[in-house]
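Novice: Fold the following, please.
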Amino acid sequence: MSLSANRQPCRLSRPGVVCSLGDDLETIADALFNGRRGLTSSAAFTPERALPLGMVTCALPDWDDWPPEQRSRNNRLLALAMQRLNGPLDTLRESVAPERIGVVIGTSTSGIGETERAIAEAGREGPLPEAFRYANQELGAPAHFVAQRIGAQGPVYALSTACSSSARALASARRLLASGTCDAVVAGGADSLCRLTVNGFASLEAISERPCLPFSAQRDGINIGEAAALFVVTPEDGGIQLSGTGESSDAYHVSAPRPDGSGAHEAMRQALAMGGCAPEAVDYLNLHGTGTHHNDSMEAKAVAALFATSPPCSSTKALTGHTLGAAGALEAAFCWLALDRGRLPVHVFDAVPDPELPPLDYVMPTVTPEHTSRPLTYALSNSFAFGGNNAALLMTREEA
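Specialist: Just a heads-up that it's a prediction; the model follows:
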């Protein structure tokens, strides 16, 4: 089924991305399509317990000349993502008035890592360091940082719905364009590794001490990662379009997803309906696929309920770790690469799917090489978060 005739154009530019796979699209694409993990064993956040982490190891922009309230690792990740987005940003500045440019960023950590270090330095009795600024950890700080760097004067805000934050940021960007509020939006997300998130997931017994195995019979938890991914979103035809978005709320549990996957199913259904795409037309599905028992179970059920036959699918969190608030935008960037290159991201696990889950068509080149390189038109990306904050994004490649 083709796109609806009355759809709203919503072009996604080439993305600017930094993650544990690298900080340029060629390097990232090579890892993505060949199934090369970007995980590092580290005890940096969990003393005496080394864990696989999706750590960004490339050089980040120096912050010495930044105002103190902007000095966070999240902002350094975003600054590098903006550097990698320089072509689309240059075009944006030349063609759109500043007051018509919006910024929407998804995050769940903001600058809390800097707060952790400040508290550790101060100890129980001492004052916080003079250079510390509480504004570092405000959830809106990354969005205001991006706006300041690019000179945007339109709506500027952050969304924080845990692991669906930046997927919802892209959905929000689409609404800003459709309403006529903006002529362009810089949208995406960023989250950085910190003790709060790594130890928080460990306290939930959701962390794996080995590289994660999404949808495997032997899966035992997630790996945590960090990333930033940004797009320039414009109301133009052609290229790669954000053609549909879906959002739902389970209202079931503060952390666990609804077991039957009905909320996830509804988000995917909405995205396909908005984009005028029949389930059987989807060429690739980027699974949320965290590697936990509950998430993978409910997602497999949701996919099986929506698709009569599973589309080729994979969980890229096995490569990058779960980048939390950045995951939605990062995996949208992976879908952008898949559509642009006509190749499918590989599903990396032990090749032993859980027999208790509905069967899915995992992209495994040693078994199904025909899946790895072929023309693609529709890609669907899932992001499911604490509290049942579900989001799905449908992306479409249009001929020029």
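Novice: from here on, contacts and neighbour counts on C-alpha atoms
Specialist: OK.
Novice: Break down the stretch 1-150 of the chain into its strands, ranges please.
Specialist: For the stretch 1-150 of the chain, strands defined by DSSP state E, counting those that start in this stretch occupy the ranges 11-12, 16-18, 40-42, 51-54, 101-106.
Novice: Just say which of those strands is most tucked in.
Specialist: Comparing the strands of the stretch 1-150 of the chain by mean neighbour count (mean count of other C-alpha atoms under 10 Å), strand 101-106 ranks first with a mean of 31.
Novice: Which elements pack onto that one?
Specialist: If you count contacts as 3 or more C-alpha pairs under 8 Å, 6 or more residues apart in numbering; DSSP states H and E, strand 101-106 packs onto helix 141-150, strand 156-159, helix 165-178, strand 184-191.
Novice: and the gap between the residue of the chain positioned farthest from its centre and residue 119?
Specialist: Distance from the centre of the chain peaks at residue 125, with 38.9 Å (C-alpha atoms, centre = their mean). Distance from residue 125 to residue 119, counting by C-alpha to C-alpha, to the nearest Å: 10 Å.
Novice: which residues touch residue 296?
Specialist: By C-alpha atoms under 8 Å, 6 or more residues apart in numbering, the contact set of residue 296 is 214, 215, 289, 290.
Novice: Next, the structure of the following sequence, for comparison with the previous one:
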Amino acid sequence: MRAPHRDVAITGVGLVTPAGIGTDANWERIRSGLSAAAPDPQLAGLAIDFSCRVPGFDANALLGRRTAWRLDRCVQLAMVAARQAVADAGHDPQSWDGTRVGVVVGNSLGGTATFEAQHRTYYEGAPDEVSALMIPMAMVNMVAGYLAMDHNIHGPSLVTATACASGASALGIARDWLAAGVCDIVLAGGTESALTPATLTGLSRMGALSSRRDDPAAASRPFAADRDGFVAAEGAGILVLERAADARARGARRYAHLAGFGASSDAHHATAPHPDGAGVTRALRTALDDAGVAPEDVDHVNAHGTSTPMNDLTEARALHRVLGSRPAVTSTKGVTGHTLAAAGAIEAAYTALALRHGMVPPTANVATLDPQIEVDVVTGEARTTPLQVAVSTSLGFGGHNAALVLTAA
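Specialist: The predicted structure is shown next:
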């Protein structure tokens, strides 16, 4: 039997993604299955000139100009999401004991837009015009530092950098802090905003991106027979985590419980998953064991599902090996695109919302399912069904794997 102190509740959710700003906007778009991919003027002239950006994001309006101007966009997105999450959880950072609050956020590329802009200034012959804030704006760790400053947090702060598993890794570490008594509250999640010419060119050159320039909205098609790569995206997802007993004691709403976490390394290839899915299989089995959940109890999976040929087939085989064909599987990247380091946190939030609403969102743009994929992929429209146990999986470059088990509150 699991120890009661290991039960962790999600009491607040903040989402700033291509599906919208705020939890309600995100859930409406995700359950509709309407893709957010579109031509991107900032990528004009590149081989891949489309992406998934956060719509209508005005950092000056949302954060105030004096705050926004000194932050890279990846931190701006996270700060807005964190403020949403804390307010949603019913906490007041000015009155809580900040020494008992922690923050752990996934990020892999840091302030890429800032670095590219300042690099351009330097090489155009104006080193005296390079911003004195370039380093603190570009450093990967600064998102955790700035969230701590913004929320009166004096407990541990940390950034996880496990590539596209970073957000899920952050949630797993936050859960461990709570179980160990290190913190009473943790802001945990992920953020990324790297839709820059250099980054997209690098991803394009390695063959990771979809090339459907003629129809960007249909480009991200996880598990489809004709998938050809992912659509790069930006976004942030921050969750407020507390021990379930503490949440119940203060009468807080609980979206779901974060019941289990597992991680593993492929030790195989820099960018390709292990061909037999051994790594993600280990992570998933570890998470289920940690949660005390049997494979046959899993009702739903929010899969990593990037829309790349290798990932989707490898992951689907691992899911089928461990869970069989019973769970309703979706990849919400068909709507949002791939938010890189933020993906695991954003998708964990979507998984919690699926449990809360008893609804599995559809995987967008799948006209014909890859016949080699044997799991029950939800397509076309959302599926209403009772949900008690759900899994969210994340795989990252470098062979990082993470799996989260969530249960209904």
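Novice: With respect to residue 79 of the first structure, which of the strands of the stretch 1-150 of the first structure lies nearest?
Specialist: strand 16-18 (9.8 Å; C-alpha to C-alpha).
Novice: Find me the equivalent region of the closest one in the second structure.
Specialist: The aligned range for strand 16-18 of the first structure in the second structure is 14-16, by TM-score structural alignment.
Novice: Quick one: distance of the matching stretch to the chain centre.
Specialist: Put simply, stretch 14-16 of the second structure sits 10 Å off its chain's centre (C-alpha atoms, centre = their mean, to the nearest Å).
Novice: again with stretch 333-351 of the second structure
Specialist: 4 Å.
Novice: Then stretch 55-74 of the first structure?
Specialist: Per C-alpha atoms, centre = their mean, the centroid offset for stretch 55-74 of the first structure relative to its chain is 20 Å.
Novice: same thing with stretch 241-261 of the first structure?
Specialist: 15 Å.
Novice: swap in stretch 177-192 of the first structure?
Specialist: Distance, centroid of stretch 177-192 of the first structure to centroid of chain: 15 Å (C-alpha atoms, centre = their mean).
Novice: Show me which positions of that stretch end up buried.
Specialist: 177-178, 181-192 (16 or more other C-alpha atoms under 10 Å).
Novice: just these now: which is nearest residue 97 of the first structure?
Specialist: Distances from residue 97 of the first structure to those, taken by C-alpha to C-alpha, are shortest for residue 183, at 8.5 Å.
Novice: List the contacts of that closest one.
Specialist: 96, 100, 101, 177, 234, 235.
Novice: what about the second structure, which of the residues you listed hold up?
Specialist: By both residues aligned by TM-score structural alignment, their matches' C-alpha atoms under 8 Å, these still in contact after alignment to the second structure are 100, 101, 177, 234, 235.
Novice: The residue nearest to residue 209 of the first structure when sequence neighbours are not counted and residue 348 of the first structure, how far apart?
Specialist: When the adjacent residues along the chain are set aside, residue 209 of the first structure lies closest to residue 51, with 5.3 Å between them (C-alpha to C-alpha, 6 or more residues apart in numbering). Look at residue 51 of the first structure and residue 348 of the first structure: by C-alpha to C-alpha, they are 18 Å apart.
Novice: What of residue 7 of the first structure?
Specialist: Applying C-alpha to C-alpha to residue 7 of the first structure and residue 348 of the first structure gives a distance of 35 Å.
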